[in-house]
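Peer 1: sequence? don't have it. structure:
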């Protein structure tokens, strides 16, 4: 068993992507002041000083689809090939959660096949929605069917909600809007039966589940009231939510992880740094807080627990 952390919530940000996203109008992505800086060496430096053995790289918001299907397919392919080359150059240090050009379903299916069969991807990264298509939408069912067939790891990542112009109140959307858009899309997946129809996917929910831990019982109650019996999932909402994985990216302590552990067992918790969107000094501080926190299991640390959980999760790669 490895002693190094496995970071399931880590972002790359190559220059070509920033240039294309900026040209598409994302000069202040999700209300942030600017794009963060990122380089392979800076990422390796962060990993080295914090004992991170492997970082599973993914693209963050705003993703790869800026309104044109063809351009999105090309950008997803370029990002995925770039990441695969990075992994080949530095074996063992990085993994790849491939980008998909959703809501273009045909393009996404093509990229799933290429990413897994040609590039050896470790999973896929899905935004909470793309252009208003949330993850419970029936149009996405062919994508989930294929990911289920491959028993794929599916890493979710929030983005600005469709109503952000009114709801964000002029503040950076990652602060609050991300948290509720995560809850919105996970609730949509549960109530629409996505997890019932496709039980072999291994889904990772970011940021300690966002608002999910404190809303789980409320979601469960409303599902019983409003989902017709003949359409009701075979498990209740809480059972489905307990079967997902959750990463510790962000302010995991002192409050978020204790709330999460009221919903799930510790074997469902994974480490995440959220670098480079979380600046390096803040990522260092978050990791120090995790190391200082009491483990829920005697004789373990959060490092050993989350690493063992990640090793089990990735022991059966998609085919």
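Peer 2: Sure, I can see it. In this text the structure is predicted, and so the values were computed from the model without any measurement.

Peer 1: C-alpha from now on. contacts and neighbour counts both.
Peer 2: Fine.

Peer 1: count of neighbours near residue 117?
Peer 2: Counted with other CA atoms under 10 Å, the neighbours of residue 117 add up to 12.

Peer 1: quick one: it and residue 135, what's the gap?
Peer 2: As judged by CA to CA, to the nearest Å, residue 117 and residue 135 stand 24 Å apart.

Peer 1: any idea how many residues pack against the closest residue to residue 196 other than its chain neighbours?
Peer 2: Excluding the flanking residues, the one nearest residue 196 by CA to CA, 6 or more residues apart in numbering is residue 233, at 5.9 Å. Around residue 233 there are 21 other residues, counting by other CA under 10 Å.

Peer 1: second one coming, line it up with the first:
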């Protein structure tokens, strides 16, 4: 096999300027617990250095045989802050990210940061990020002050993403309904992150949002945030609900089944899920042309993720699609 280019698409960074400015800001009251944790992580080594030091990251990539990384601002990005702070902060982060991409051609690409709390400004930044800065998509860290992208207020953002063919990476964060998750440490990656991102994806499907934006491209990490496991039942129960009347009837009469939206609008990444059985399920659910390699650096080990993909029982076509072809198509690399 010679088609071995390896691109990872969920790789986080930060900048000294972002840390200095963002760590001095107040945030939405509901985000204070998450922001305190994020600031602690961003302030302590080794994670701080891993988020900042791109030369060290390139050395790890070279040692592991990873050709390229799509970089994105460490979550939850600018979403915990009011629009007056978040909008200029996002622009400055994107300017810095574009410089990094230009300085490392072929090694780094970028997913832009936008402020959904200012939807019109976010729409303008999506256009600027693609056409002026040359970035490859946007990252949305799930809810913004408890609000989700299927709500009408976010129409300008979704319209811009579809019109400019900018993929939207829907990344997890601490759930908006925090209390049930907090008691036993369930709010983070151990459970709450996947529950939150999966909920957001399901809202986009079940609300009919993807009927209004049929060409919207959405990326979900962690091999679909648990949705492949549930998808046959989701389709089954949606079909049942359409046959009955009353409170169980879905609020939106969808043009497709839920599963068809996941196979049309969504692409999954392997970030943080180095499990061949889960990969097999995702392959059966959406196919190898809708799965991309990702590490989730620096929170997961690059070497381990690369070894997983190399050892996975895949055909040459499946391996090439997952390792680079799907990412090249989805993100226009």
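Peer 2: All right, it came through fine. Keep in mind the model is a prediction, meaning the values are calculated, not measured.

Peer 1: ok, back up a step: and the residue nearest to residue 196 of the first structure? What does it align with in the second structure?
Peer 2: Structural alignment (TM-score structural alignment) places residue 233 of the first structure against residue 254 in the second structure.

Peer 1: did I read that right, that match in a strand?
Peer 2: No. Read with DSSP: H, G, I helix; E, B strand; the rest coil, residue 254 of the second structure is coil and lies in no strand.

Peer 1: helix/strand/coil for residue 253 of the first structure?
Peer 2: Per three-state DSSP, residue 253 of the first structure ends up helix.

Peer 1: to which residue of the second structure is it aligned?
Peer 2: With TM-score structural alignment as the criterion, the equivalent of residue 253 of the first structure in the second structure is residue 275.

Peer 1: quick one: contacts for the spatially closest residue to that match that is not a sequence neighbour?
Peer 2: In space, and not counting its chain neighbours, residue 275 of the second structure is closest to residue 308: 7.6 Å by CA to CA, 6+ apart. Residues near residue 308 of the second structure by CA atoms under 8 Å, 6 or more residues apart in numbering: 274, 275, 276.

Peer 1: map residue 308 of the second structure onto the first structure.
Peer 2: In the first structure, the residue matched to residue 308 of the second structure (TM-score structural alignment) is residue 289.

Peer 1: what about the residue lying closest to residue 23 of the second structure once chain neighbours are set aside, distance to residue 231 of the second structure?
Peer 2: Nearest residue to residue 23 of the second structure, sequence neighbours excluded (CA to CA, 6+ apart): residue 39, at 6.7 Å. Distance of residue 39 of the second structure to residue 231 of the second structure, given as CA to CA: 36 Å.

Peer 1: can you check which helix is longest in the first structure?
Peer 2: Identified as the longest helix of the first structure according to DSSP state H is helix 69-89.

Peer 1: any idea how far residue 324 of the second structure is from residue 292 of the second structure?
Peer 2: When distance is defined by CA to CA, residue 292 of the second structure is 7 Å away from residue 324 of the second structure.

Peer 1: more neighbours: which of the two?
Peer 2: Neighbour count, other CA under 10 Å: between residue 292 of the second structure and residue 324, residue 292 has more, with 31 against 23.

Peer 1: residue in the first structure matching that one?
Peer 2: Under TM-score structural alignment, residue 292 of the second structure pairs with residue 270 in the first structure.

Peer 1: touching, its match and residue 248? I think so.
Peer 2: Yes. Contact criterion CA atoms under 8 Å: residue 270 of the first structure and residue 248 qualify, at 6.2 Å.
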